[in-house]
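Colleague: let me see the structure of the following:
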Amino acid sequence: MKYSALFFAFLLSACDAFTISTAGRAGVARFARMDEPQQPQPPPAPAPKTPPPRAPIALPTVGGKDGQLDVVSRLLKDRILMLGTDVNDEVANVLVAQLLYLAQDDPEKDITLYINSPGGSVSAGMAIYDTMQFVPCDVKTVCFGMAASMGAFLLGAGAKGKRSSLPNARIMIHQPLGGAQGQASDIEIQAKEILYVKELLSTYIADYTDQPLEKIKEDTDRDFFMTPTEALEYGIIDEVIKTKTSHIEMPGMPSLY
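Modeller: Have a look, this model is predicted:
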């Protein structure tokens, strides 16, 4: 027991010495690192600037006997409608409701539809087209900016003799776009549907432009851009509206070859 106690005491003293020695070396190491020259730290990156919040675009209001009205509502009272966005279900629902309301209000007075649209949904566009053909009053169409794809289709769908365009607008027709994924049978169904829609739109365009159906199919195989003058010759519109700059001769389309 005496030797065991002495051996245990020896182990304790050895462990204490090892701990002190290790701590001393660590302290030297720590001080050595602190004595080394400090590397210059790069300045902190500036915080990203958040843009100031934009004020919402408010429609101007105009006064009248019915009080203050926003400009769209005021134009509606004059039987003027605006299609100034993509053609989608929400826009179609609003335009269809406006067409039906104005047709009920006066079934013999013309409605004017201003179009500046890159196109959009075929089903939404056909809802507008069918309503234009359904209401008893004529729907005049006016292009400003651009009428492309379904926008051009609706431009030409106005009452014949009452379709017009401002001189610097662009008009473009093409075949419908689409895609499908899934099983082969599902892709086949979608392919048949888009081919049917292509045939349907081409038939309507051929009808109101008095162009041969085969020419419409050939021209719409790719994007087919037209100036208002070319659209007039093609049969999509009936008039190019004269403005203060109508005396300026428009440049021709440059050749890439």
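Colleague: from here on, just use CA atoms for contacts and neighbour counts.
Modeller: OK.
Colleague: the strands in the stretch 101-250 of the chain, which residues?
Modeller: Here the stretch 101-250 of the chain has its strands, by DSSP state E, counting those that start in this stretch, at 111-117, 139-148, 163-165, 170-173, 224-226, 239-240.
Colleague: and the next element down the chain from the top helix by length along the chain?
Modeller: As assigned by DSSP state H, the longest helix anywhere in the chain is helix 2-35. Per DSSP states H and E, helix 2-35 leads on to strand 61-62 as the next helix or strand towards the C-terminus.
Colleague: against which helices or strands is that next one packed?
Modeller: strand 69-70, helix 71-77 (3 or more C-alpha pairs under 8 Å, 6 or more residues apart in numbering; DSSP states H and E).
Colleague: buried stuff in stretch 204-219?
Modeller: Going by neighbour count (16 or more other C-alpha atoms under 10 Å), the buried part of stretch 204-219 is 204-206, 208-209, 213, 216-217, 219.
Colleague: got the end-to-end distance for that stretch?
Modeller: Using C-alpha to C-alpha, to the nearest Å, one end of stretch 204-219 lies 14 Å from the other.
Colleague: do the same with stretch 228-239
Modeller: Stretch 228-239 has its terminal residues 8 Å apart, counting by C-alpha to C-alpha.
Colleague: cool, stretch 134-143 as well?
Modeller: Terminal residues of stretch 134-143 are spaced 21 Å apart (C-alpha to C-alpha).
Colleague: next one: stretch 130-145
Modeller: Stretch 130-145 end-to-end distance (C-alpha to C-alpha) = 24 Å.
Colleague: this one as well, want them side by side:
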Amino acid sequence: MRRTRRALLRGGGATVAAAAVLGLVVAAAAAVPVLWPHDAMTTTFGSILEAPSLAHPMGTDGVGRDVLARFGEGARISLLIGLVAVVTGALAGLLIGLTSGLAGGAVDEVLMRVMDALMAFPTLMLTMAVTISLGSGLPSATAGVTIGTIPWFARVARSETLRITALPMVEAAVALGMGRARLIRAHVLPHMVSVLVVQATATYGSVILSVAALGFLGLGARVPTPEWGAMITEGMEPALTGAWWVAFFPGLGMLIVVTCTSVLSDRIRDVLDPRGSFSGVKGVT
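Modeller: Below you'll find the predicted structure:
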């Protein structure tokens, strides 16, 4: 762990800066809804579309709600949905990939053809289709983006399972009579953790964008829930009258999170995979 931390720090100022900025966004998501005196849902019709000031550092929206309060609450929603989707998608994809790689034959063929069918659709289109079928709202959006991540994790898990089980040490363990369950615990999963971590960090930023896109299209968070994509939609009309701040700050938040996770993902991959063997890892687009 200490060696990995030192390796990350040796990656240069960009990695440290990305981690620090992302930490600030996470801190804002945790602290603003609790410590900031303004509520994200409270309307003040005497303070409609006020420009950024000391009282309202990010201004107010079209019904007088504090944008900073809504930004912090939106960060909490977006980051949490991203975490739930990535963790759930990784676990489901790991189970499918392990089953496919270890079983082989018809089971492998059927599971991978299903994954290929899902991956044939652009991820956002697949996410939208799932969300629409379940009904708009944050739970449906979460389910949609989660399903969109599963094929990527499943493909990576299967390829790693095939690679690991072909290693001489694993073949020797099987020859000595090691059972399948113990083989998975002792050899397959420990050697697969690093590639799954890289895939998860590469996927996280894309999930944040997908959630925001669903909110922007009205398929995700419902008004007045302060989710970043929905906030951008609400800020489009005020922006035409010069109130740029309503849509600008949630858009800036998404840009920061996606950029920082992309930088960290590249650096984590360099640290965990210096030889470039994680050829199957990629972001969800």
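Colleague: quick TM-score on the pair, please.
Modeller: Remark: TM-score between the superposed chains equals 0.21 [TM-score structural alignment, normalised by the length of structure 1]; 102 aligned residues with a C-alpha RMSD of 6.5 Å.
Colleague: now Thr261 of structure 2. Nearest residue, chain neighbours left out?
Modeller: Spatial nearest neighbour of Thr261 of structure 2, excluding adjacent residues (C-alpha to C-alpha, 6 or more residues apart in numbering): Gly205 at 6.0 Å.
Colleague: and that neighbour, which helix or strand is it part of?
Modeller: Per DSSP H and E: Gly205 of structure 2 is located in helix 189-216.
Colleague: how about Gly144 of structure 2, nearest residue that isn't a chain neighbour?
Modeller: Using C-alpha to C-alpha, 6+ apart, the nearest residue to Gly144 of structure 2 is Thr127, at 4.5 Å.
Colleague: for the longest helix of structure 1, packing partners?
Modeller: Checking 3+ C-alpha pairs under 8 Å, 6+ apart, helix 2-35 of structure 1 ends up next to no helix or strand.
Colleague: buried stuff in it?
Modeller: Using 16+ other C-alpha under 10 Å as the test for burial, helix 2-35 of structure 1 gives no buried residues.
Colleague: what's the distance between Arg30 of structure 1 and Gly24 of structure 1?
Modeller: From Arg30 of structure 1 to Gly24 of structure 1 the distance is 10 Å (C-alpha to C-alpha).
Colleague: residue for residue, what is the longest helix structure 2 has?
Modeller: helix 67-103.
Colleague: off-centre distance for that one?
Modeller: When distances are taken as C-alpha atoms, centre = their mean, to the nearest Å, helix 67-103 of structure 2 is centred 6 Å away from the chain's centroid.
Colleague: so what does the helix or strand following that helix touch, helix or strand wise?
Modeller: Following helix 67-103 of structure 2 in sequence order, the next helix or strand is helix 105-119 (DSSP H and E). Packed against helix 105-119 of structure 2 by the contact rule (3+ C-alpha pairs under 8 Å, 6+ apart) you find helix 67-103, helix 138-165.
Colleague: distance from the chain centre to helix 105-119 of structure 2, please.
Modeller: On C-alpha atoms, centre = their mean, the centre of helix 105-119 of structure 2 falls 24 Å from that of its chain.
Colleague: and that helix, what's buried?
Modeller: For helix 105-119 of structure 2, the buried set under the neighbour-count rule, 16+ other C-alpha under 10 Å, comprises 108, 111-112, 115, 118-119.
Colleague: between those residues, which is closest to Leu22 of structure 2?
Modeller: Closest approach to Leu22 of structure 2 among the buried residues of helix 105-119 of structure 2 (C-alpha to C-alpha): Met119, at 29.5 Å.
Colleague: list the contacts of the closest one.
Modeller: 151-152 (C-alpha atoms under 8 Å, 6 or more residues apart in numbering).
Colleague: one more time with 7 Å
Modeller: Met119 of structure 2 is in contact with Pro151, counting by C-alpha atoms under 7 Å, 6 or more residues apart in numbering.
Colleague: any idea how far it lies from Ile77 of structure 2?
Modeller: Following C-alpha to C-alpha, the distance that separates Met119 of structure 2 from Ile77 of structure 2 is 26 Å.
Colleague: now swap in Thr259 of structure 2 and tell me
Modeller: 18 Å.
Colleague: hang on, the earlier thing: most tightly packed of the strands of the stretch 101-250 of structure 1?
Modeller: Neighbour counts (mean count of other C-alpha atoms under 10 Å) averaged over each of those peak at strand 163-165, with a mean of 26.
Colleague: and that one, what does it pack against?
Modeller: strand 139-148, strand 239-240 (3 or more C-alpha pairs under 7 Å, 6 or more residues apart in numbering; DSSP states H and E).
Colleague: now render the ones you listed as TSV, adding distance to Arg163 of structure 1.
Modeller: Formatted as TSV, those follow (distance: least, C-alpha to C-alpha, whole Å):
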stretch	distance to Arg163 of structure 1
strand 139-148	5
strand 239-240	7
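Colleague: please identify which of these is closest to Leu195 of structure 1.
Modeller: strand 139-148 (19.7 Å).
Colleague: now the angle between strand 111-117 and the closest one, please.
Modeller: 0 degrees (axes from the mean of the first three to the mean of the last three C-alpha atoms, to 10 degrees).
Colleague: same for strand 139-148 of structure 1, what does it pack against?
Modeller: strand 111-117, strand 163-165, strand 170-173.
Colleague: make CSV from those strands and add distance to Val62 of structure 1 to it.
Modeller: Output for these, formatted as CSV (distance: least, C-alpha to C-alpha, whole Å):
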stretch, distance to Val62 of structure 1
strand 111-117, 20
strand 163-165, 27
strand 170-173, 31
